[in-house]
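Asks: Quick one: sequence and predicted model below, then my questions.
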Amino acid sequence: MRFSYLLLLAGLCAGVSPARAASDPVTGTPARAIPTVRRHLIYFTNKTGTPFSLSQPGAFLSARALQRRTRQGIALKPRDLPVNPAYVAQVKAVAGTRLWYTSRWFNAAIVSCDSTTLAQIRTLSCVQGAQTLNRGQGGPRQPEKEPVAPAERPSSAPADYGIAYNQAQMIGAVTMHNANFRGEGMQIAVFDAGFPSVNQMAVFAPLLQEQRLISTFNVVDKNTDVFQRNDHGTLCLSTLAGNQPGVFIGTAPKASYRLFITEDIGSEHPVEEANWLVAAEYADSAGVDVISSSLGYSTFDVPSANYTYADMNGRTAISTRAATVAARVGMLVVNSAGNEGNSAWRYITAPADADSILTVGAVTAQRNHAAFSSYGPSADGRIKPNVVAQGQQAALVYPTGPGYGSGTSFSCPIMAGMATAFWQSSPTLGVQQVIQFLQRSGSLAANPNNTLGYGIPNFVTAYNLANPSTPLAAASALPAAEALAVYPNPSREEALFLHLSPAFRGTPLRVRLFDARGTLVRELQLAPAGAAEVRLPALPLAKGIYTCLVSSGKAQQTVRLVKL
């Protein structure tokens, strides 16, 4: 995978070299070479004779998975049936074979074995073919570099969101949260390279305390330990599930989550796409609603496995085929477009080329195309990306605290959280209707292109399109420039500024600060100001959370301030 993340400081792992024939130290005679063991995708001929039945789906799909299908009118098909256990047993019986996983959708098994054993497996009558998933030496992957760009001062924001306000407000997520759609009752699966410190960070405390982290699965190592490896997953998850008022709020702070490690950053082979497939089938069977995947594939450690742009046609790459089936069974797949906009490749990477999924590109805080964000179309001419969200200088929470990062890796989960809560607000929609309404709400809906797709979606617009008889008022969906705010926030400084909405400009203001116990700690009288920015007198405040009440002759509003 080429991370859709541009500030990656990857832990580099040495690849495993093919075994070489050593010489006897006395005679000099070459010793027998140790066969190289690789992973392979073994395709079966059919599902004939399987003990599983579409009339008894509870044997392989959860009640929640079945409810998702029923709600969207999706019929069960033979692809939903598990592989024939008898076929799996035949493969396992070949000496030297280790079974890793099976795939319902591909009617296949993932095994590891050497080439001699693979040849034996190919002779089985139940086997249709095989695809090798990793070859040669897996060299360490060099981290991608962030494109050079001037530092941006984050937009002023209501204190609850901290530095995450602009990216949430841009797509209408603040209004969405105020309308009580925060992802409650929805399940999101996050596929990534690791989630270190998630079980220790304050921003995720509600997720753990409220038992909304439902499951974890490390597909790479075949265990449940995901709080390890690369922190790319931690950063992506923060934009979704972060919930620390006064510091950071993600776009789906009340959803439930299932975390998957599918990516091994130590090397790059198609086996990671097979891991994506395994995770998607797990998510399907568990009843997940939305998959957020900030992953992309185009080139590999062995050039012969590389894709070409012509392969970005929605039906070639393993991960693309898996994402397409995931959409067909009723899950909303949200995938990053990729960071190839400045590279020779330029275009989207797999599985962003899949049809029926929501591919997300990146814009700046000023709503302009981020230069690194991959371009469309797909090789067969479909508009990609579908939509965009902030990805340059996006707000994140690192294990060490809040910060910024750039990449479509972050615009993807920011958008996935909004899409999840939008679906929560309109639960009778099918997954393709969700995508259509989000596209129709986009800033370029009337004239989409292959740079920004349908543009920046907006929750209120999408909601009103989906619910014309009960529309939400758009008045509360003020852009950042029209919102009352105090900044910097959180603040370590005594100097503070007020960003005044139009209702507070040109009139005397009374500003009162209350501590967390409701005690008035400071009161200010401000002369009328026609400008939007007002510098407050130095305020020597103790650490804590404060409520700032701003009053004019006709309006009154509160915002929160966090003093660090």
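Replies: Right, received. Where do you want to start? Residues are numbered from 1 along each chain as shown.
Asks: make it CA atoms for all contacts and neighbour counts henceforth
Replies: OK.
Asks: What sits closest to residue 147 if chain neighbours are left out?
Replies: Distances taken as CA to CA, 6 or more residues apart in numbering place residue 372 nearest to residue 147, at 7.0 Å, with adjacent residues excluded.
Asks: Let me know how buried that neighbour is, in neighbour terms.
Replies: Around residue 372 there are 25 other residues, counting by other CA atoms under 10 Å.
Asks: Distance of it relative to residue 238?
Replies: Residue 372 sits at a distance of 22 Å from residue 238 (criterion: CA to CA, to the nearest Å).
Asks: which residue ranges form the helices in this protein?
Replies: 63-72, 85-92, 115-122, 165-170, 173-178, 205-209, 232-241, 271-286, 318-328, 408-425, 431-440, 459-466 (DSSP state H).
Asks: Show me which positions of the shortest one end up buried.
Replies: When burial is assessed from 16 or more other CA atoms under 10 Å, helix 205-209 yields the following buried residues: 205-207.
Asks: In TSV: these, plus distance to residue 382.
Replies: Shown next, in TSV, are those (distance: CA to CA, whole Å):
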residue	distance to residue 382
205	41
206	40
207	37
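Asks: hang on, the earlier thing: could you check the helices of the chain and tell me which one is nearest residue 509?
Replies: Closest approach to residue 509 among the helices of the chain (CA to CA): helix 165-170, 24.5 Å.
Asks: next up, a second structure to put side by side with the first:
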Amino acid sequence: MILSRVSLFILLISNTLWGQTTEKTYWIFFKDKPDYLHATVIPDISPRALERRLKQNPHTSALIDESDYPVSSDYLAALSSHLVLIHNTSRWLNAACVQINERNIPLIQSLPFIREIRPAKARSVIASTTSHASFFSPITASFSRFSYGASLRQNSFVNAVTAHDSGYSGKGIRIGMIDTGFNLTHTAFSGIHVVADSDFVDHDGNVSEIGSKFTSSHGTFVLSAIASFHESFLIGTAFGADYILARTENNSDAIYELADESRWIAALEWMEQIGADLVSSSTSFFDEFPGTSHDYNIRDLDGKTGLTTLATDIAFQKGLLVFNSSGNNGAEDQDQYRISTPSDGKHMIAVGATIGDSTVASFSSRGPTADGRKKPDVAALGYEIRVVSSGTTGYQNFSGTSLSTPIVAGIAALALEANPAWSGSELYDAVRKTASLSKKPNHTIGYGVPDAMKIIRYNPASSDDFNPIRDVVNYPNPANPSTTIRFRSVISGRYSVHIYNTLGGLVRTIRDNASIAAGETVAALWDLKNDHGRRVSSGVYIYRIAMDDKSETRKILIIK
């Protein structure tokens, strides 16, 4: 993550500005969504997003819930006369990020529908850096499908070369990228497939970093580590994936940077809604304006305070796994070298950086979290990463957790390509449980360095609580004159389906020791007859699906 603190000059100017004006950026949280239960318009959640949610929550009765509905328009209207402007609203947090005159806060807090008001937090400002010559000696692959040039080291470090040779490129996987903007005119992006993009800063449909939008080319550099393909020069870890791009960062105004947190959350909600499979982000929110209400501190890194952190949890509940850079504060003093939000999250992957082996890079932020959890989750090469230059043909080396993060997100996309039935939870486990220090994680590189092929070959069945039986349902229910029992298996094996009465007596064997392939869906018809061919009486029955030592049971109501 190529980040730096604001210079002392800028910090002093910012503090002076805040002392002269009472306008500041705040989050306003609402108590409820009064229109939710009576809404006539269902939120527009894409079929792809619903499919991902079902993988994560196979037993849910509602793939669309209250968190998908917008903030109350009546509440916003009631607040309008007290606000300077609304930066963004969050469906997931049921909140609005606003510019407000501080003298209006007591009045707003007294409104009956207001739950909480809190200051918006500033992100760590993304700064321009300079390229540098390589410290490492060149390496060559004994044999590989592609010529990687100077990007061979970063791909080999996570075994992406072997995965590419095996035919995986991220094809069919949608990766969300949240950053400063993206210039796609470089030769290395000639084959990139962008399925959607959005500018959450200027709202003009242009996510590039050119003209008045120019900041640091940070987003372009980050994207090139995962999405580029220019043989003999630079190949990203997931060059065949589909990309969703979001520009959320604004370096032009110190005060309005405080809205970046809301932009990041809005981008994540949008990406989830339109069907992203995973998200890579290389920004953070921590320790930018120390000693002010606009800064998170060490005790806030507890996985339940930072707003972007809470957003990653909600995304995970919907099956969307976020990869975020741990931060570049490792070279600072003991109290400040910690990870940043949202990388303190409990259900996301925080990525640190190493040098040429498994040694943590000096700049890489470390754990633990405020509540004692190991962080970062994993780490990859983050020193002298080959990326594109700011022009259209050149290349250069950069360092930072901003670059190790997309490398890891890319190999996760390769694993999803190989295992399309995986849920977000299974991908999360696969990345951490197959890394080099999975048996003994630490606070510098977490569970260690991930390996693309080990993630691809990960078997969720190795988990003690793993159940291969997914998406169980029977229809119709109540049943008459028949019902179909349907489920999906995430592994190959043999299964049985039996019907029992409420006393535990066997009524009917539907399937017995039948074979099933990984990813296959079974639809077993029950004609409501017992094993003797007689129609069963009305009432409640139990069906049980069994595979090896795992099973799932459900109730069926039979009516005449």
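Replies: Alright, I've got the coordinates. Quantities reported herein were computed from a predicted structural model and do not represent experimental measurements.
Asks: In structure 1, what sits opposite residue 314 of structure 2 in the alignment?
Replies: Counting by TM-score structural alignment, residue 314 of structure 2 lines up with residue 325 in structure 1.
Asks: before we move on, the earlier item: I figured the residue nearest to residue 147 of structure 1 hits residue 337, correct?
Replies: No - taking CA atoms under 8 Å as the definition, residue 372 of structure 1 is not a contact partner of residue 337, at 10.2 Å.
Asks: so how far is residue 167 of structure 2 from residue 233 of structure 2?
Replies: In terms of CA to CA, residue 233 of structure 2 sits 20 Å off from residue 167 of structure 2.
Asks: Look at these two and report which has more neighbours.
Replies: Remark: of residue 233 of structure 2 and residue 167, residue 233 carries more neighbours, 20 against 12, as counted by other CA under 10 Å.
Asks: Nearest spatial neighbour of that one, chain-adjacent residues omitted?
Replies: residue 149 (4.6 Å).
Asks: Just give the number of residues close to the corresponding residue of structure 1 for residue 386 of structure 2.
Replies: Alignment note: residue 386 of structure 2 maps to residue 395 in structure 1; criterion TM-score structural alignment. Residues lying near residue 395 of structure 1 (other CA under 10 Å) number 29.
Asks: Run a quick check on residue 395 of structure 1 versus residue 407, I expect a contact.
Replies: No - using CA under 8 Å, residue 395 of structure 1 makes no contact with residue 407, being 11.2 Å away.
Asks: coming back round to it: list the residues that contact the closest residue to the match of residue 314 of structure 2 other than its chain neighbours.
Replies: Once flanking residues are discounted, residue 325 of structure 1 sits nearest to residue 105: 7.3 Å by CA to CA, 6+ apart. Residues in contact with residue 105 of structure 1 (CA atoms under 8 Å, 6 or more residues apart in numbering) are 79-81, 281, 322, 325.
Asks: What is the most widely separated pair among those?
Replies: Once CA to CA is applied, the contacts of residue 105 of structure 1 give 81 and 322 as the farthest pair, at 15.3 Å.
Asks: Any figure for the gap between the residue nearest to residue 147 of structure 2 when sequence neighbours are not counted and residue 239 of structure 2?
Replies: Nearest non-adjacent residue to residue 147 of structure 2, counting by CA to CA, 6+ apart: residue 232, 4.8 Å away. Residue 232 of structure 2 sits 14 Å away from residue 239 of structure 2, taking CA to CA as the criterion.
Asks: Neighbour count for those two, which is higher?
Replies: Shown here are residue 232 of structure 2 and residue 239; by other CA under 10 Å, residue 239 has more neighbours (27 against 13).
Asks: Give the full set of residues in contact with the counterpart of residue 49 of structure 1 in structure 2.
Replies: Counting by TM-score structural alignment, residue 49 of structure 1 lines up with residue 35 in structure 2. For residue 35 of structure 2, the contact set (CA under 8 Å, 6+ apart) comprises residue 72.
Asks: In contact with residue 427 of structure 2, which residues?
Replies: 321, 412, 415-416.
Asks: Tell me the counterpart of it in structure 1.
Replies: Using TM-score structural alignment, residue 427 of structure 2 lines up with residue 434 in structure 1.
Asks: Same question for residue 57 of structure 2.
Replies: By TM-score structural alignment, residue 57 of structure 2 lines up with residue 73.
Asks: Tell me how many other residues crowd that match.
Replies: Other residues within reach of residue 73 of structure 1 by the criterion other CA under 10 Å amount to 12.
Asks: Contacts only, for residue 347 of structure 1.
Replies: Taking CA under 8 Å, 6+ apart, one finds 309, 338, 340-341, 374-377 in contact with residue 347 of structure 1.
Asks: Can you tell me the closest non-neighbouring residue to residue 252 of structure 1?
Replies: Nearest non-adjacent residue to residue 252 of structure 1, counting by CA to CA, 6+ apart: residue 417, 4.5 Å away.
Asks: now residue 53 of structure 1
Replies: According to CA to CA, 6+ apart, the nearest residue to residue 53 of structure 1 is residue 81 (7.1 Å).
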